[in-house]
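Asks: Curious how this folds, go ahead:
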Amino acid sequence: MAFARLDSTGDTEPINEINMVPFIDVMLVLLIIFIVTAPLMTHAVKVDLPQASSAPDTKRDEERLRLRLAADGQTLHWNDEAIDWTALEARLAELTPQTTLELQADRATPYEALARLMAAASRHGLAKIAFVTLPGEPAP
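Replies: The predicted model follows:
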């Protein structure tokens, strides 16, 4: 598409300059769009996220129960004492709802076993469940 001058000089050579009017129009339309949509982007949903801490927990031992689940998903340890799943149900029924359950699982433990353990704790009214990691464990 060639542009030419419309003056009466009779020269029909093309114009060497860029026509800036279409670019300015596009920029003004984009500016108006951003002005209209900018207030919508500042609306945020407020979420109360828990704060993580690397400080050791200093609760008393009677308020805390450590359950360790081995990589096979079947071997359970109740405060370093091996128990089976049927004994676990009976022992969880004896705990108070204020007890904090600390779960420690191997990296290769199937999620199904861990979910089964958390469901059993929830059925017996334990709502405070913490996941224990050992210092020096590599991140996944």
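
Asks: CA only for contacts and neighbour counts going forward, please
Replies: Fine.

Asks: what's the spacing between the helix or strand hosting I32 and its chain's center?
Replies: Taking DSSP states H and E as the definition, one finds I32 inside helix 21-41. The chain centroid and the centroid of helix 21-41 are separated by 34 Å, computed with CA atoms, centre = their mean, to the nearest Å.

Asks: That one: which residues count as buried?
Replies: By neighbour count with 16 or more other CA atoms under 10 Å, helix 21-41 contains no buried residues.

Asks: Which neighbouring elements make contact with that helix?
Replies: For helix 21-41, there is no helix or strand it packs on, judged by 3 or more CA pairs under 8 Å, 6 or more residues apart in numbering; DSSP states H and E.

Asks: another one to check against the first:
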Amino acid sequence: MAQQRQRQRRAPMAEINVVPYIDVMLVLLVIFMITAPLLSQGVKVDLPEASATPLEAKDKEPIVLTVDTEGNYYLNVGGDEKKPVDADEIVRRVAIVLDRSPDTPVLVGADTQVNYGAVVQAMVLLQQAGAPSVGLKTDPSALERK
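Replies: Below you'll find the predicted structure:
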């Protein structure tokens, strides 16, 4: 009798259950999809509104010189984007990037309350660094909301 009971026992299942792993991966995917848009880099400025057509997307990330309401400059290359940068440092950093890759787009983003002279000064600094052309960042989504 004892031998019959041993023969009737099932062999242990040797498969790995992957359903919990898939559940964890889907939860992580949802978390990353929700948090990715919130990871916006740079300084928060209120860009002017414009109805111009956006530039075509290029492979290269543009150099963006941001001017805040107090007239401070922030650069998205070669350092902390949230730390103000002086004029000499702007010219030096932008020149290095443009020497390596001359066709990198260059943009100026300024708050709507920034003095026009500060924007012109930013464009002059970028010209001194060797930027062949400088574009202005605007907020086209603001027009769509109206």
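
Asks: Once they're superposed, tell me the TM-score.
Replies: The TM-score (TM-score structural alignment, normalised by the length of structure 1) is 0.51; 86 aligned residues with a CA RMSD of 2.4 Å.

Asks: who touches the helix holding I32 of structure 1?
Replies: Counting contacts by CA atoms under 8 Å, 6 or more residues apart in numbering, no residue outside helix 21-41 of structure 1 touches it.

Asks: which is the next helix or strand following it?
Replies: Past helix 21-41 of structure 1, heading to the C-terminal end, the next element that is a helix or strand (DSSP H and E) is strand 64-69.

Asks: That next one: what's the following helix or strand?
Replies: Elements were assigned by DSSP H and E; along the chain past strand 64-69 of structure 1, the next helix or strand is strand 76-78.

Asks: what's the mean deviation for that following strand versus structure 2?
Replies: With the two structures superposed, strand 76-78 of structure 1 lies on average 2.5 Å from its match in structure 2, counting by mean CA distance after the TM-score superposition for structure 1.

Asks: what sits against the residue lying closest to V132 of structure 1 once chain neighbours are set aside?
Replies: Once flanking residues are discounted, V132 of structure 1 sits nearest to Q104: 5.0 Å by CA to CA, 6 or more residues apart in numbering. Q104 of structure 1 is in contact with 66-69, 131-133, counting by CA under 8 Å, 6+ apart.

Asks: host element of Q104 of structure 1?
Replies: Counting by DSSP H and E, the element that carries Q104 of structure 1 is strand 100-105.

Asks: so where is that strand in structure 2?
Replies: Following TM-score structural alignment, the partner segment of strand 100-105 of structure 1 in structure 2 covers residues 105-110.

Asks: Relative to W78 of structure 1, how far out is R91 of structure 1?
Replies: Using CA to CA, to the nearest Å, one obtains 9 Å as the distance from R91 of structure 1 to W78 of structure 1.

Asks: quick one: G130 of structure 2 is in a strand?
Replies: No. Counting by DSSP: H, G, I helix; E, B strand; the rest coil, G130 of structure 2 falls outside a strand, being coil.

Asks: Can you give me the neighbour number for P102 of structure 2?
Replies: P102 of structure 2 has 13 neighbouring residues, counting by other CA atoms under 10 Å.

Asks: ok, and the closest non-adjacent residue to it?
Replies: Closest residue to P102 of structure 2 apart from its sequence neighbours, by CA to CA, 6+ apart: A131 at 7.9 Å.

Asks: Quick one: map the one you found onto structure 1.
Replies: Counting by TM-score structural alignment, A131 of structure 2 lines up with L126 in structure 1.

Asks: And that match, how far from T96 of structure 1?
Replies: Between L126 of structure 1 and T96 of structure 1 the computed distance is 7 Å (CA to CA).

Asks: How about E137 of structure 1?
Replies: As for E137 of structure 1, its distance to T96 of structure 1 is 31 Å (criterion: CA to CA).
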